[in-house]
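**Student:** here is a sequence with its predicted model. Questions after.
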Amino acid sequence: MLALAALPGTALGRLGEPSIASPAAWAAAGAAARMLHDAPLPPWRGWSLEGLASDLDRECEWLVTNGVLPADLVTRNREVAEAALRPWTPVFMHGDPQITHVFVDGDQVTGVIDWSEAAQGVALFDLAILTLGHEEHLGDVLAGYGSDVDLGVIHGWWSLRSLRAIRWLIEHGFDPFLPGCEVDVLGAQM
């Protein structure tokens, strides 16, 4: 079994904490995402648009019904998430490229872990997850990615992912209310 300690470098950062990685390292992460998205599609499919919309509606209802978040915060972010709920051209996506899954050494990406969500999917989802809670590095990632990106769709994915994740995080002992985490991401969309 390969130990994670064998992977050179350190994680690009952690959600809720400032990243000490350089802008060039963030750009390298964007370039790595571009390489993956340009690779041949895997044979297995990812989510469906209808499934995402249904899941999002269910999570939004749960958040409000259980008093987890104020209704206006959920409603506004549900509206922002609409930008992500549109047909896409499938790419080979990682599916969960959060910054703790991307390792860098200096300005170079040395590895990406946790491929359990990899599938045919949405390029901008990967870019949104990579920059979730670190909007200040979105320009660096996009510089490395190298193409025009609809920022409204990135914001939509930030909202959609955060709304869908909060219940899971709470039920599994994580705190989405910590500074810089999912609830703050939703608040920044207001």
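**Tutor:** Great, that's in hand.
**Student:** CA only for contacts and neighbour counts going forward, please
**Tutor:** Noted.
**Student:** where along the protein do the helices fall?
**Tutor:** Remark: helices assigned in the chain by DSSP state H are 23-38, 49-65, 71-81, 123-131, 138-145, 151-171, 182-188.
**Student:** hold the first one in mind and look at this next one:
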Amino acid sequence: MEAVEVVVAHHERATLRVGEVFLKIDADQRNTDVEVDAMAMAPIPTPEVLWRKPPVLALAALPGTPLGHLGVPSTASSAAWFAAGTAVRMLHDAPLPPWPGRSVDDLTLELDGECEWLLTNGVLPADLVAHNRRIAEAALRSWAPVFTHCDLQVAHVFVDGDEVTGVLDWSEAARGDALYDLATLTLGHEEHLGDVVAGYGTDVDLDVISAWWSLRSLRGVRWLVEHGFDPNAPRCEVDVLRTQAIRH
């Protein structure tokens, strides 16, 4: 009898693995709607949908292993990171999804609210928050929308050797800023940014990618704390904020 592995679980959703099947349970079926539709539209490999019976979505396991994990150095090759950049470019060149993403105004309001929470609750030093809020400002500009994954964490990209075998977790996919996906993929793994950009195949504004690192980290700390995760772990969000403050 195969064991049930809890991949991730919190009060919004849970993912279980039983053998070669992943069972995703989401309290908000709109997230699952987006995930299924986005995977059908994406021009890059995604998990096969085996069946759906709300609130459960069953997906086939992807071959290979994650490109990496936040908090630990990646052991994947430079060629694998290059291939990830190429896959992201394919996604961004695809036709836009019919649903919108977050506007600059929405992101600005959310960022200001998260910074206020961090300061009010004494979670981070005021100067660290203020410094990274200033860095994040460069990301809050107009952009030409593309088909973005919007949660392209390094653990969501699977590779086998130097080949991308699939991308997971499409529930936040929407129209958005291409550089946000590149920043999310390389968050905590900036040593691989050059390989990703080379694979992406076009010039990118590295200052904006850096701004997204600050913005995503500031936005993420409260969520991690409230869901039982540790943003202070090495190479994770708080470390990113400290590195950003030193560099800038």
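**Tutor:** Yep, that arrived. Given the structure is predicted, the values throughout are model-derived calculations rather than measurements.
**Student:** out of the helices of the first structure, nearest to Arg14 of the first structure?
**Tutor:** Set against Arg14 of the first structure and scored by Cα to Cα, the helices of the first structure come closest in helix 123-131, at 10.6 Å.
**Student:** give me the mean distance between the closest one and the second structure.
**Tutor:** Here helix 123-131 of the first structure, set against the second structure after superposition, deviates by a mean of 0.2 Å using mean Cα distance after the TM-score superposition for the first structure.
**Student:** ok, residues contacting that helix?
**Tutor:** Defining contact as Cα atoms under 8 Å, 6 or more residues apart in numbering, one finds that helix 123-131 of the first structure is touched by 30, 33, 37, 90-99, 137-138, 141, 149, 153-155, 157-158, 161.
**Student:** quick one: contacts for Glu117 of the first structure?
**Tutor:** His94, Gly95, Asp96.
**Student:** OK, contacts around the residue mapped onto the first one from the second structure?
**Tutor:** Residue correspondence to the second structure (TM-score structural alignment): His94 of the first structure is matched to His149. Residues touching His149 of the second structure, when contacts are defined by Cα under 8 Å, 6+ apart, comprise Trp170, Glu172, Ala173, Ala174, Asp181.
**Student:** just checking, the fourth one touches Asp151?
**Tutor:** No: under the contact definition of Cα atoms under 8 Å, Ala174 of the second structure does not touch Asp151, with a separation of 10.1 Å.
**Student:** who has more neighbours, those two?
**Tutor:** Ala174 (22 against 17; other Cα atoms under 10 Å).
**Student:** aligned counterpart of the more buried one in the first structure, please.
**Tutor:** The equivalent of Ala174 of the second structure in the first structure is Ala119 (alignment by TM-score structural alignment).
**Student:** which one of the contacts of Glu117 of the first structure is nearest to Asp175 of the first structure?
**Tutor:** Nearest to Asp175 of the first structure among these, with distances taken as Cα to Cα, is Asp96, at 18.3 Å.
**Student:** show me what contacts that closest one?
**Tutor:** Contacts of Asp96 of the first structure (Cα under 8 Å, 6+ apart): Asp114, Trp115, Glu117, Ala118, Asp126, Ile129, Leu130.
**Student:** hmm, 7 Å instead?
**Tutor:** Neighbour list for Asp96 of the first structure: Glu117, Asp126, Ile129 [criterion: Cα atoms under 7 Å, 6 or more residues apart in numbering].
**Student:** could you do Gly64 of the second structure as well?
**Tutor:** Phe158, Val159, Asp160, Thr165.
**Student:** and it, what pairs with it in the first structure?
**Tutor:** Using TM-score structural alignment, Gly64 of the second structure pairs with Gly9 in the first structure.
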